[in-house]
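**Q** Pasting the sequence and the predicted coordinates here, then a few questions.
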Amino acid sequence: MADMTAKTVNSEIQKYVRYESDYSWFLDNDCETHGTSCPPPNTNSHIETVYCYLEKNMNMVDGFINNYFSSFDEDLKNKLRSLVYTLFVEGGKKDISISYEHGGSIVGTLIQVIGCSINENTFHAALGIVRYTKTASSDHCFSPGYWKANESRIENALQYMFYKDVIKRI
């Protein structure tokens, strides 16, 4: 049964490979001042993923999240805990947020939980937090309409980043 659930989780993760073009698009730049010829912005990505078995015990899950995802703030860890609990009840979930500051940064955050039950007390799962920040160079700014109209592509790009990281752990 464990092999079957591993294949189920793997096949779900493999679906994200189709988002590679959105990932490439997301890495490109579109500046209100310079259009697509804008120099590269400062970027910062922070990705943590894990491919694991989880016991259906929230105290154990809480300790695991605190230890493994210790470099993330408490708000993100709380969202991850909530998604893990949801996994125990109804299957995998995700939480996505995108923020934009005019003349500042674009931040995309994906919290993803993919898993399935092995038995009533154990789940096979891939968990991860992906946070990607793009900060425009001085005298440059990202076009808010461009990013707002393409939120689904940003989500896809973050899921591709999740895929690239978690696939190394399988």
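**A** Cool, got the structure. Numbering: from 1, shown residues only.

**Q** Going by C-alpha atoms from here, please, whenever you check contacts or count neighbours.
**A** OK.

**Q** Quick check: closest non-adjacent residue to residue 100.
**A** Among residues not flanking residue 100 along the chain, residue 106 sits closest, at 4.6 Å (Cα to Cα, 6 or more residues apart in numbering).

**Q** Beyond the helix or strand encompassing the one you found, next helix or strand please.
**A** Remark: residue 106 resides in strand 105-119, with elements defined by DSSP states H and E. Downstream of strand 105-119, the next assigned helix or strand under DSSP H and E is strand 122-135.

**Q** next structured bit after that next one?
**A** helix 144-148.

**Q** That next one packs against which elements?
**A** Contacting helix 144-148 under the criterion 3 or more Cα pairs under 8 Å, 6 or more residues apart in numbering; DSSP states H and E is no other helix or strand.

**Q** Please compare the first structure with the one that follows:
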Amino acid sequence: MGDARIAPEVATKGSIVLPMIKLMRQNRQRALRILPEDLHHYLDERVIVTHWYPGSDHHRLTRVMGELVDNDWELLGRGLALAELTGAYRHVLKSREPVRTLRALPGLWKLNHNTGDLDVQWDAPVATVVVKNWGLALQEHVAIMRAYMLQLLELCDAIAPRVRVTRHEPPPDSLVIVESEFGEPALK
């Protein structure tokens, strides 16, 4: 049922789960065919953005979403960034200030994940995001994270952003390093 690589205490906020569920509801019949039966309740129950949901459920929902979008993790990461950064967490996004926006990520991380410590280091023109001990540092989630960061940089007008994962070690002793290279726009 679950994934043995995900510890039982790992949890994710509803703000991350909700965009996936909305998409599944729009494609309900197809989602029901793919979604494990014990997760069908997500299609009918209200997902509360402030509640914590089991990491194993989040991972399995992510895998189903992958099937619905032909494993286009880029699409999912960008979609999550758009949902969060133009919605509930729009205050995090600082127009034309990509470095300032990236520096807000540790706080945003703690709002959405109960595992992992995120740190941002800036050495122009490269920002390095390091996440240690993330209970969901599996391939799909890391790919989504990379795309999320690219969308974030584009939303705050970073110049020619490029984002790549330079290191990925899965749980239990996970380590993810994502480097973003970009130019800073002139402030108006």
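**A** In hand now; what should we look at? The shown structure was predicted, so the numbers you read here are calculated from the model rather than taken from an experiment.

**Q** TM between them?
**A** The TM-score (TM-score structural alignment, normalised by the length of the first structure) is 0.26; 68 aligned residues with a Cα RMSD of 5.0 Å.

**Q** Assess the claim that the residue nearest to residue 100 of the first structure and residue 97 are in contact.
**A** No. The criterion here is Cα atoms under 8 Å, and residue 106 of the first structure misses it with residue 97 at 10.5 Å.

**Q** When those two are compared, which one has more neighbours?
**A** More crowded of residue 106 of the first structure and residue 97, by other Cα atoms under 10 Å: residue 106, with 20 against 13.

**Q** Distance check, the more buried one against residue 135 of the first structure.
**A** 7 Å (Cα to Cα, to the nearest Å).

**Q** buried ones in the strand holding residue 106 of the first structure?
**A** 105-118 (16 or more other Cα atoms under 10 Å).

**Q** Just give the nearest non-adjacent residue to the residue sitting nearest the centre point of the first structure, would you?
**A** The first structure has residue 110 as the residue nearest its centroid, 3.1 Å off, counting by Cα atoms, centre = their mean. Nearest residue to residue 110 of the first structure, sequence neighbours excluded (Cα to Cα, 6+ apart): residue 96, at 4.6 Å.

**Q** ok so that neighbour is a strand residue?
**A** Yes. With DSSP: H, G, I helix; E, B strand; the rest coil as the criterion, residue 96 of the first structure is assigned to a strand.

**Q** Tell me, how many residues neighbour the nearest residue to residue 159 of the second structure once chain neighbours are set aside?
**A** Once flanking residues are discounted, residue 159 of the second structure sits nearest to residue 183: 4.5 Å by Cα to Cα, 6+ apart. When neighbours are defined as other Cα under 10 Å, residue 183 of the second structure has 17 of them.

**Q** shouldn't residue 183 of the second structure be in contact with residue 162?
**A** No. Checked against Cα under 8 Å, the pair residue 183 of the second structure and residue 162 is beyond contact range at 9.9 Å.

**Q** helices or strands up against the helix or strand where residue 109 of the second structure lies?
**A** Using DSSP H and E, residue 109 of the second structure maps to helix 105-112. Counting contacts by 3+ Cα pairs under 8 Å, 6+ apart, helix 105-112 of the second structure is packed against strand 11-13, helix 14-26, strand 117-123.

**Q** Now the element after the last one, going C-ward?
**A** Tracing the chain past strand 117-123 of the second structure, the next element assigned as helix or strand by DSSP H and E is strand 126-132.
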